[in-house]
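Participant: A structural model of the following input is requested.
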Amino acid sequence: MSQSSPFSENKDATVSDSALLERRARLLGPTYRAFYGNPIHLVRGSGVWLYDAQGRKFLDAYNNVASVGHCHPRVVEALAGQAATLNTHTRYLSEIILDYAEKLLGTAPSHLGHAMFTCTGSEANDLAIRIAQHSSGGTGVIITDFAYHGATIATAQLSPAAVGARGVGTHHRTVAAPDTFRDRGRAARDFASNVAAAIDDMRAQNIRPAALLFDSAFSSDGIFFPGAAVMREAANHVRAAGGIIIADEVQSGFGRLGQGMWGFANYGIEPDIVTMGKPIGDGHPMGAVLVRPALVASFGSNTGYFNTFGGNPVAAAVGIAVLDVIEGEGLIENARDVGAYTRDLLDALQSRHGAVADVRHNGLYFGVELEADGDESLAATKTSAVVEAMREDGVLISSCGPRGNVLKIRPPLPFARDNAEQLAETLDRALSHW
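Facilitator: From the prediction side, this is the model:
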């Protein structure tokens, strides 16, 4: 009989959740937060499913990190095979790193000619800001007022969703997200003029604009998909002021929106820099920056960049496998087709439940906004209750937005029609208690 792993499911099942929570608090401290009021002790994942220590399975309708499915065999095989062969860093010559760079760049517009590798999306955004500030000579970055772009010192100052408005750097400016729901989309139409006003305010304070940094799905702001003309106009204002356009594709990229590989393409924009993380490695810690070569010519010679683990051969093998799976399994087409089917199911729920005020959708990304008789605090409380009820009923989602009243639904890309039906049925039951 083979010896069992010390990390086996059987061992995990013997540890009570309360004991794990106590140990977690003691060892990790107060900054680590667990999902759900009744945290889940997960021990295994496969495809769109997650399994707890008691063997119960949960439909994962939230994690874009495992973009091509939890523990995809092809990704696991690539990781293990390269790890058993060689893993160093980018200062040695490596064909697989160049193969990956070439393949990743091949998914993007041709003007993005260089790939730079990191370990996280936060690092990618941090590097993009450094490049933009160096290239433009400016310091000010424009973001939306409930954005999240990372956890480094630089990116935390550009993440009001995490640090609050007061935590945003004084040389940066926030603008309202292009809200396509309120005032019949007026906020979305105003987005470009708000960006222009932010540039004028910077100049009045002798701050030179460096960049517009935007999440293509405005994920933390509540999940919005504004019109292309508005986004192009905003980008034109920034470029006219000498700034750089940075598309943060950490949440919206890799086929998520079902119209191609990248969310920014929906707007007809050619960003100067594209950042990515989370889904790039299907759970392996990876990130990347794709950039116009002209922007890094001076940066590279005067400042330089090196990341010990960013772009290592194992990461490259994983990244290639992820791209191969997306293409080989038709996951962009799946995001489009199953996304449309899921949208129809959610639209039907809107007609059944008065609490559903709006359903926003693009591919396999959904924002379901809930209302409670104009009471924002009550809506947020009840939204949390819906998330918790679905967790207890075996489906994992989350919430977002400055009011905390938007259900955030963002499953792995292999999500199928029967998964969508389970999601809708479970949400129907949860809303029935609204």
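Participant: make it CA atoms for all contacts and neighbour counts henceforth
Facilitator: Fine.
Participant: checking R360 next. Helix, strand or coil?
Facilitator: Under DSSP: H, G, I helix; E, B strand; the rest coil, the three-state class of R360 is strand.
Participant: look up how far S219 lies from the nearest residue to it once chain neighbours are set aside.
Facilitator: Leaving out its chain neighbours, the residue that sits closest to R360 by C-alpha to C-alpha, 6 or more residues apart in numbering is G367, at 4.9 Å. Plainly put, G367 is 9 Å away from S219 if you go by C-alpha to C-alpha, to the nearest Å.
Participant: check N405 too.
Facilitator: 13 Å.
Participant: I'd say G401 and F224 touch.
Facilitator: No. Using C-alpha atoms under 8 Å, G401 is not in contact with F224, being 10.3 Å away.
Participant: higher neighbour count, these two?
Facilitator: Comparing G401 with F224 by other C-alpha atoms under 10 Å, the one with more neighbours is F224, at 24 against 21.
Participant: can I assume that one sits in a helix?
Facilitator: No. Read with three-state DSSP, F224 is coil and lies in no helix.
Participant: hang on, isn't it packed against A187?
Facilitator: No. The criterion here is C-alpha under 8 Å, and F224 misses it with A187 at 11.0 Å.
Participant: alongside the first, I'd like the structure of this one:
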Amino acid sequence: MTAREAMPNAYVPGQGNLSEGDAALVARRERALGPAYRLFYETPLHLVRGEGVWLYDAAGEAYLDTYNNVASVGHCHPRVVAAMAGQAATFASHTRYLHEAVLDYSERLLATVPAALSHMMFTCTGSEANDLALRIAREHTGGTGIIVTENAYHGVTLAVSGFSPSLGPGVPLGEHVRTVPAPDPALGARTGAVFAAGVQAAIDDLTRHGIRPAVLIVDTIFSSDGVIPDPAGFLAPAAEAIRAAGGLFIADEVQPGFGRTGAGMWGFARHGVVPDMVSLGKPMGNGYPVAGLILRPEVVARFGAKGRYFNTFGGNAVAATTAAAVLDVIEDEGLIENARLTGAYLAEGLRTLATRFPALGPIRGAGLFVGADIVDGDAPDAALTHRVVNALRQARVLISATGASANTLKIRPPLVFARDHADIFLDRFETVLKALS
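Facilitator: Coordinates of the predicted model:
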């Protein structure tokens, strides 16, 4: 290992079975991009194109993508590409001019959330969206205290990286940040009460240190904490606790949003809560950089009265048109229902494998977002997880790991992932488990 901070499933410079050409590309990256970037896998992939659920390397080999929620409706979806190119060839400018595209899209997206959430603001990335949410929350509440889960990830701006503990010890948390244990689904019906008690303890600690609470922000499927979707409804008591303390509840839907859970458009809906703000990102534009916030109007009123907001590229005509095409595909191709049905089929297949391979532990999921633990008895096994991830890469299946112990396989394919793709994944996964047993 080198001295620099590593991440799960990362290439270690100087190692891996690289071709001469790919080794030259790695050297060029290091010279041009510097030391902070990381590559996936012991032997990095040199990808050149994508289509649907498949990615292709420079030699023409096809890899099944079970990880990528950026291309949420499939890599290079022709309808999205056509909408993007068509608008770029017609008019591409910002929101300081009147234009229908951003309004049409905003009205359409707002129709998918509860009526209390009636304003839309645009950014380019989920990190920016969460940064903007924090600015608005501070203005509205007068507080600065932030509560997140112990292995949360919410972005990479200066402010947001300070409440993204999954970035590791090299990225310190702010003094105004408190972490709480992730929800424990093993508690069943008590999950919500125990999680809310942790949030209340964080509120009390902030208050004791003279810090007024501003927000509780959670990714509503707890992706970085190990994928924790159930029991549905457990978030409500925690949302009540932060509001009682004068703070706001922010649902980070960058990973679970846009139909991925198979239970409607938004992960928060499974919990019967209406957030104060909802942050959006990656899947919104199927790879085009468009993101934003949906929020209650009263939350942004003071912020909007005191200062203007502008983002040169956020909500521009191309972004809005591309994002609208993504909604078209989700609706016309029935992708939310596909996420529900295919996700259930995939999870059941994994549970069947778990009866035969002791290293495959608990399976948790909602729709096409599944977490599968790799264990040694009852203990997390990060070393074996690393081997599984890299063996699947050799079997031409792309996947990664997550969780505080880095032992949860994060299975999050494009929403066009179908049963035949699930069968391919399960077959190759079984082969890998046999080889590693």
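Participant: can you pull the TM-score for these?
Facilitator: Laid over one another, the chains give 0.94 as their TM-score (TM-score structural alignment, normalised by the length of structure 1), with 418 aligned residues with a C-alpha RMSD of 1.5 Å.
Participant: which position in structure 2 aligns with N125 of structure 1?
Facilitator: Correspondence of N125 of structure 1 to structure 2, assessed by TM-score structural alignment: N130.
Participant: what about that match, distance to T179 of structure 2?
Facilitator: From N130 of structure 2 over to T179 of structure 2 (counting by C-alpha to C-alpha), the distance is 17 Å.
Participant: looking at these two, which one has more neighbours?
Facilitator: For N130 of structure 2 versus T179, the count of surrounding residues by other C-alpha under 10 Å is larger for N130: 31 against 21.
Participant: what do we get in structure 1 for F357 of structure 2?
Facilitator: By TM-score structural alignment, F357 of structure 2 lines up with H353.
Participant: give me every residue that touches its match.
Facilitator: Residues counted as contacts of H353 of structure 1 (C-alpha atoms under 8 Å, 6 or more residues apart in numbering) are 431-432.
Participant: neighbours around M84 of structure 2, how many?
Facilitator: 22.
Participant: actually, S94 of structure 1.
Facilitator: Neighbours of S94 of structure 1 (other C-alpha under 10 Å): 14.
Participant: tell me which residue of structure 2 lines up with it.
Facilitator: In structure 2, S94 of structure 1 lands on H99 (TM-score structural alignment).
Participant: which SS state does M120 of structure 2 fall under?
Facilitator: strand.
Participant: what residue of structure 1 matches up with it?
Facilitator: That one, M120 of structure 2, aligns with A115 by TM-score structural alignment.
Participant: quick one: what helix or strand has the closest residue to its match other than its chain neighbours in it?
Facilitator: In space, and not counting its chain neighbours, A115 of structure 1 is closest to L290: 4.7 Å by C-alpha to C-alpha, 6+ apart. L290 of structure 1 belongs to strand 287-291 when elements are defined using DSSP states H and E.
Participant: output the residue interval of structure 2 matched by that strand.
Facilitator: Taking TM-score structural alignment, strand 287-291 of structure 1 hits residues 291-295 over in structure 2.
Participant: what separates that stretch from the chain centre, distance-wise?
Facilitator: Offset of stretch 291-295 of structure 2 from its chain centre (C-alpha atoms, centre = their mean, to the nearest Å): 15 Å.
Participant: what lies in contact with it?
Facilitator: 110, 117-126, 128-129, 133, 275-282, 284-285, 314.
Participant: thinking again about what came up before, residues that sit against both of F224 and A187 of structure 1, list them.
Facilitator: With C-alpha under 8 Å, 6+ apart, F224 of structure 1 and A187 have common neighbours 178-180.
Participant: which single helix of structure 2 contains the most residues?
Facilitator: Assignment by DSSP state H gives helix 335-354 as the longest helix of structure 2.
Participant: so what does that one touch, helix or strand wise?
Facilitator: Where contact means 3 or more C-alpha pairs under 8 Å, 6 or more residues apart in numbering; DSSP states H and E, helix 335-354 of structure 2 is packed against strand 360-365, strand 370-376, helix 419-436.
Participant: where do the strands sit along the stretch 51-200 of structure 2?
Facilitator: Along the stretch 51-200 of structure 2, counting by DSSP state E, counting those that start in this stretch, strands occupy 54-57, 62-65, 119-123, 145-149, 177-180.
Participant: just those: most buried one?
Facilitator: Of the strands of the stretch 51-200 of structure 2, the one with the most neighbours on average (mean count of other C-alpha atoms under 10 Å) is strand 145-149, at a mean of 25.
Participant: show me the contacts for the aligned partner of T179 of structure 2 in structure 1.
Facilitator: The equivalent of T179 of structure 2 in structure 1 is T174 (alignment by TM-score structural alignment). T174 of structure 1 makes contacts with 142-145, 198, as judged by C-alpha under 8 Å, 6+ apart.
Participant: mind putting those into TSV with distance to P73 of structure 1?
Facilitator: Compiled in TSV, the contacts of T174 of structure 1 are given as follows (distance: C-alpha to C-alpha, whole Å):
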residue	distance to P73 of structure 1
I142	41
I143	38
T144	38
D145	40
A198	48
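Participant: surely the match of N125 of structure 1 meets S161?
Facilitator: No. Between N130 of structure 2 and S161 there is no contact under C-alpha under 8 Å: 10.1 Å.
Participant: any residues in contact with both of those two?
Facilitator: With C-alpha under 8 Å, 6+ apart as the test, N130 of structure 2 and S161 both reach 154-155.
Participant: neighbours around the counterpart of G74 of structure 2 in structure 1, how many?
Facilitator: Correspondence of G74 of structure 2 to structure 1, assessed by TM-score structural alignment: G69. If you count neighbours by other C-alpha under 10 Å, G69 of structure 1 ends up with 27.
Participant: ok, N151 of structure 2 next?
Facilitator: 24.
Participant: over to T95 of structure 2?
Facilitator: Neighbours of T95 of structure 2 using other C-alpha under 10 Å come to 18.
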